[in-house]
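**Student:** Starting from these lines, generate the structure:
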Amino acid sequence: MKTLFPNAKESLVAGVVLLSNIYSSLGKHEEAKTFRSNQIEELGVK
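**Tutor:** Sure, this is the predicted structure:
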């Protein structure tokens, strides 16, 4: 995602959190955790 939208870091982080919350609401907590941590790491956000 970072290479597709290099100047939209804040929006991408919000999207990652939103999608992660959707996974969690479906009961896929481990997938949500893995997705969120991988994407946040890729974006370089602490």
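
**Student:** CA only for contacts and neighbour counts going forward, please
**Tutor:** Will do.

**Student:** residues making contact with stretch 21-31?
**Tutor:** With contacts defined as C-alpha atoms under 8 Å, 6 or more residues apart in numbering, stretch 21-31 is touched by residue 32.

**Student:** I misspoke; the intended subject was stretch 34-41.
**Tutor:** Stretch 34-41 is touched from outside by 13, 16, 17, 20, 46, with contacts defined as C-alpha under 8 Å, 6+ apart.

**Student:** Please give the structure of this sequence too, so both can be compared:
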Amino acid sequence: QSPCVQKGIPRRNSPKPLTQKQKIAPRGNRTPGSPTLLDGNGEFYH
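**Tutor:** Have a look, this model is predicted:
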């Protein structure tokens, strides 16, 4: 928490990108080796 404040990055903006990543990962089987992942909704993520 402290290092984030020292960098000047508000804690408000930090959870937002992390939340988006967490939402995408569980919904579709995300594998580091695959450039394209299939989401549960049938949408492809690059």
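
**Student:** Overlay the chains and give the TM-score.
**Tutor:** Here the superposed chains carry a TM-score of 0.39, computed using TM-score structural alignment, normalised by the length of structure 1; 28 aligned residues with a C-alpha RMSD of 3.0 Å.

**Student:** would you list every one of the strands in structure 2?
**Tutor:** Remark: strands assigned in structure 2 by DSSP state E are 37-38, 44-45.

**Student:** One more: structure 1?
**Tutor:** Remark: no strands are assigned in structure 1 by DSSP E.

**Student:** Longest helix in structure 1, by number of residues?
**Tutor:** helix 9-25 (DSSP state H).

**Student:** re the thing from before, now for the contacts of stretch 34-41 of structure 1, which pair is the farthest apart?
**Tutor:** Largest separation among these by C-alpha to C-alpha: 20 and 46, giving 16.5 Å.

**Student:** and residue 6 of structure 2, which of the strands of structure 2 is closest to it?
**Tutor:** Residue 6 of structure 2 lies closest to strand 44-45 among those, at 33.5 Å (C-alpha to C-alpha).

**Student:** Can you name every helix or strand that the closest one contacts?
**Tutor:** For strand 44-45 of structure 2, the elements it packs on are strand 37-38, judged by 3 or more C-alpha pairs under 8 Å, 6 or more residues apart in numbering; DSSP states H and E.
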